[in-house]
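Trainee: Here's my sequence, what's the structure:
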Amino acid sequence: MNLEPVARPDAPLARRNPVAKLAAALLCSIILIATLDPVAPAIAIAVELALLPLFGVRLRVLARRALPLLVSAVGILVTLVLFAAERSGRILVEAGPFLITSGVLITALGLVLRMFAVALPGVIVVATTDPTDLADALVQNAKLPARFAYGALAAFRLVPLLAQEWQMISMARRARGVDAGRNPLARLRLFGSTAFTLLVGAIRRGTRLAVAMDARGFDAMTPRSVARRQHFGRADGLLIAGAAVLAGAALAVSIATGTFRPLIG
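Mentor: Below you'll find the model as predicted:
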């Protein structure tokens, strides 16, 4: 599992302040949560994909990063289409107990598109931002406590180790003859025990890391010096404003076309 930035460092938007990119992503996502229709998120996704070259991220690389999101979207779409309680609209497919209507399909499509529109900015931020730069910017520009920012950075750095440990635990159990084979129930039990083992190991590592950070003065309340200065300029403010304009324009088009469905109300 690789969480390091994959964007070209000389790309115009990839060079922006990490806090600005994070704020733009959060602002765009929060605004798009307000609607359930598929029009607004579809517009936002189209614009976000069109801006990928400015972030220095190739579409194929982004697709690999967003693979869990794609799998989740397929699962949500299939579940809603086949098992939704309300079956409004015109009947499109009727096969035994399964009834697919236009209303269900539009609702499922809107939910999937909204999930992509909300999550895609975050994926782009992670793909274009160095975690250390983000922690520095959170402390310098967002004025977050250093203990929180660098603790989050340390936790972020440990995430790739979870996949490696999962593989090591699975291989160790297989070497001892613990294998579920083709039995789905045995696989489920083995998955649960492996996840519990991984959780225990993660808690132990986190505890040791917290003690080590406290021993090195990360909990000290004295002023800290800055080794890597993070500047927040006019272009960073324009990025945040542009994200707000994009999300607002998508909602405006949704309202103008009559497809707007508020989340509340």
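Trainee: rest of the way, CA atoms for contacts and neighbours
Mentor: Will do.
Trainee: thinking P9 is in contact with R15, fair?
Mentor: Yes. At 6.4 Å, P9 and R15 qualify as touching, with contact defined as C-alpha atoms under 8 Å.
Trainee: So for the two, which sits in the more crowded spot?
Mentor: The neighbour comparison of P9 against R15 (other C-alpha atoms under 10 Å) goes to R15, with 19 against 15.
Trainee: Could you pull up the residues touching the more buried one?
Mentor: P9 (C-alpha atoms under 8 Å, 6 or more residues apart in numbering).
Trainee: Excluding chain neighbours, what is closest to Q230?
Mentor: Excluding the flanking residues, the one nearest Q230 by C-alpha to C-alpha, 6 or more residues apart in numbering is A137, at 5.6 Å.
Trainee: so the one you found sits in a strand?
Mentor: No. A137 is assigned helix when assessed by DSSP: H, G, I helix; E, B strand; the rest coil, not a strand.
Trainee: That one: what's it in contact with?
Mentor: Remark: with contacts taken as C-alpha under 8 Å, 6+ apart, A137 is in contact with N17, P18, V19, Q230.
Trainee: if I look at the third one, how far off is I124?
Mentor: When distance is defined by C-alpha to C-alpha, to the nearest Å, V19 is 13 Å away from I124.
Trainee: just the strands in the stretch 51-200 of the chain please.
Mentor: With DSSP state E, counting those that start in this stretch as the criterion, the stretch 51-200 of the chain has strands at 91-95, 98-101.
Trainee: Please work out which residues outside the first one touch it.
Mentor: When contacts are taken as C-alpha under 8 Å, 6+ apart, the neighbours of strand 91-95 outside the stretch itself are L99, I100, T101, S102.
Trainee: Dump these to TSV, plus neighbour count and distance to A243.
Mentor: Formatted as TSV, these follow (neighbours: other C-alpha atoms under 10 Å; distance: C-alpha to C-alpha, whole Å):
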residue	neighbour count	distance to A243
L99	16	39
I100	22	36
T101	19	35
S102	16	32
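Trainee: so which of these comes closest to A252?
Mentor: Taking C-alpha to C-alpha as the measure, A252 lies nearest S102 of the contacts of strand 91-95, at 24.0 Å.
Trainee: One more, so I can put them side by side:
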Amino acid sequence: MSVLTPARGPQAIFRINPVAKLAATLLLAGVLILTIDWVSASVALACEFVLFCWAGLSLKTFALRTLPVWIAAPTAGLTTLLYGQAAGQVYWSFGLVNVTEGSLELAIATTLRILAIGLPSVVLFVTVDPTDLADGLAQVVRLPARFVLGGLAGLRLVGLFLEDWRALELARRARGIADRGALRRLLSQAFALLVLSIRRGSKLATAMEARGFGAPVRRTWARPSTFRGREFALVGLGLAVALLSVGVSVATGSWNFVLT
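Mentor: Here you go, the predicted structure:
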């Protein structure tokens, strides 16, 4: 059994307030984007893989959900390797392509940094329920309730958009107007979906106003959102990983501040 099998004990991250997950992710990402060096990204990535063991995700789910990050990171690294700033020894050159010692080091740092920022973001938000996130943003962060509920309603409609797209595609095929002209069909169907989405959004806004979601009074919440010890522990872990990465990078002389 994988170490990423969903945890049933108190270590399961599913019960942690989504605001804490958002804060931990922002802390780590905010530090890593300040530097482009492979040391800080490697340290952060090593610590993250240890923490992923308690993320409550199966190995299959982890691989599938983080697949876009695994594709984007080496792609960005390859682009940097071929077209990055030339410095040091030249390994290969052809036209605009220059593979040098500096571009190779920058490519490795870019790849590791994308992984170090992207993987924990995906892992943490996979375990987030949109309603819990809305409750946390409104009750813990104190964001305006109208803004939070509007965003939650819009997020809930994403699944309906996918279903509407499939229904439009089947309907157009049944009418015999989707047999050829892929680009024309795509544009026409996208416009139809836009019209349908505007109508659905207008109906949803009217229904929410009728139910008092836009009332200028302090609203109550069906489920309380709390920020307790385990939430502070997660934020502390994010801060600790960020500080450790910075410390090792500075100590080894690899710190490369991006604004200098």
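Trainee: TM-score them against each other, please.
Mentor: Once superposed, the chains reach a TM-score of 0.83 (TM-score structural alignment, normalised by the length of the second structure), with 253 aligned residues with a C-alpha RMSD of 2.7 Å.
Trainee: so what corresponds to the residue nearest to Q230 of the first structure in the second structure?
Mentor: In the second structure, A137 of the first structure lines up with G136, judged by TM-score structural alignment.
Trainee: swap in A212 of the first structure?
Mentor: Using TM-score structural alignment, A212 of the first structure sits opposite A207 in the second structure.
Trainee: what's the neighbour count on that match?
Mentor: As a burial measure, A207 of the second structure scores 12 neighbours (other C-alpha under 10 Å).
Trainee: measure it to G214 of the second structure for me?
Mentor: 11 Å.
Trainee: Look through the first structure and tell me its longest helix.
Mentor: For the first structure, the longest helix by residue count, based on DSSP state H, is helix 184-215.
Trainee: Tell me how far that helix lies from the chain's centre.
Mentor: Centroid separation for helix 184-215 of the first structure versus its chain: 22 Å, with C-alpha atoms, centre = their mean, to the nearest Å.
Trainee: so the helix or strand following it matches what in the second structure?
Mentor: Using DSSP states H and E, the helix or strand that follows helix 184-215 of the first structure in sequence is helix 234-256. Per the alignment by TM-score structural alignment, helix 234-256 of the first structure matches residues 229-251 in the second structure.
Trainee: Check what contacts that stretch and list those residues.
Mentor: With contacts defined as C-alpha under 8 Å, 6+ apart, stretch 229-251 of the second structure is touched by 16-17, 20-21, 23-25, 27-28, 31-32, 37, 39-41, 43-44, 47, 255.
Trainee: So which of those sit within helices?
Mentor: Judged by DSSP H, the contacts of stretch 229-251 of the second structure include 20-21, 23-25, 27-28, 31-32, 39-41, 43-44, 47 as members of helices.
Trainee: Pick out the most distant pair among these.
Mentor: A20 and V39 (26.3 Å).
Trainee: Which one's more surrounded, these two?
Mentor: Neighbours were counted for A20 of the second structure and for V39 using other C-alpha under 10 Å; A20 has more, 24 against 21.
Trainee: how many neighbours does the spatially closest residue to that one that is not a sequence neighbour have?
Mentor: Computed as C-alpha to C-alpha, 6+ apart, the closest residue to A20 of the second structure that is not its neighbour in sequence is E231, at 5.3 Å. When neighbours are defined as other C-alpha under 10 Å, E231 of the second structure has 21 of them.
Trainee: same question, the one 5 residues further on
Mentor: Other residues near G236 of the second structure number 16, with proximity taken as other C-alpha under 10 Å.
Trainee: Could you do A87 of the second structure as well?
Mentor: The number of residues packed near A87 of the second structure is 14, by other C-alpha under 10 Å.
Trainee: Same check on the one 5 residues further on?
Mentor: Here the number of neighbours of W92 of the second structure (other C-alpha under 10 Å) works out to 10.
Trainee: The stretch 51-200 of the second structure: helices as residue ranges?
Mentor: Taking DSSP state H, counting those that start in this stretch as the test, the helices found in the stretch 51-200 of the second structure are 59-65, 67-83, 101-126, 130-139, 145-156, 158-174, 182-210.
Trainee: what about those, which gets the closest to L259 of the second structure?
Mentor: Once these are compared by C-alpha to C-alpha, helix 101-126 is nearest, at 15.4 Å.
Trainee: on average, how far is the closest one from the matching bit in the first structure?
Mentor: On superposition with the first structure, the mean distance recorded for helix 101-126 of the second structure (mean C-alpha distance after the TM-score superposition for the first structure) is 2.0 Å.
Trainee: rewinding a little: most surrounded residue in the ones in helices among the contacts of stretch 229-251 of the second structure?
Mentor: S40 (30 neighbours).
Trainee: which residues touch it?
Mentor: When contacts are counted by C-alpha under 8 Å, 6+ apart, S40 of the second structure touches L32, S245, V246, V248, S249, W255.
Trainee: try L34 of the second structure
Mentor: Applying C-alpha under 8 Å, 6+ apart to L34 of the second structure gives the contacts F257, V258, L259.
Trainee: The second one reaches T35, doesn't it?
Mentor: Yes. V258 of the second structure lies in contact with T35 (C-alpha under 8 Å); the separation is 5.2 Å.
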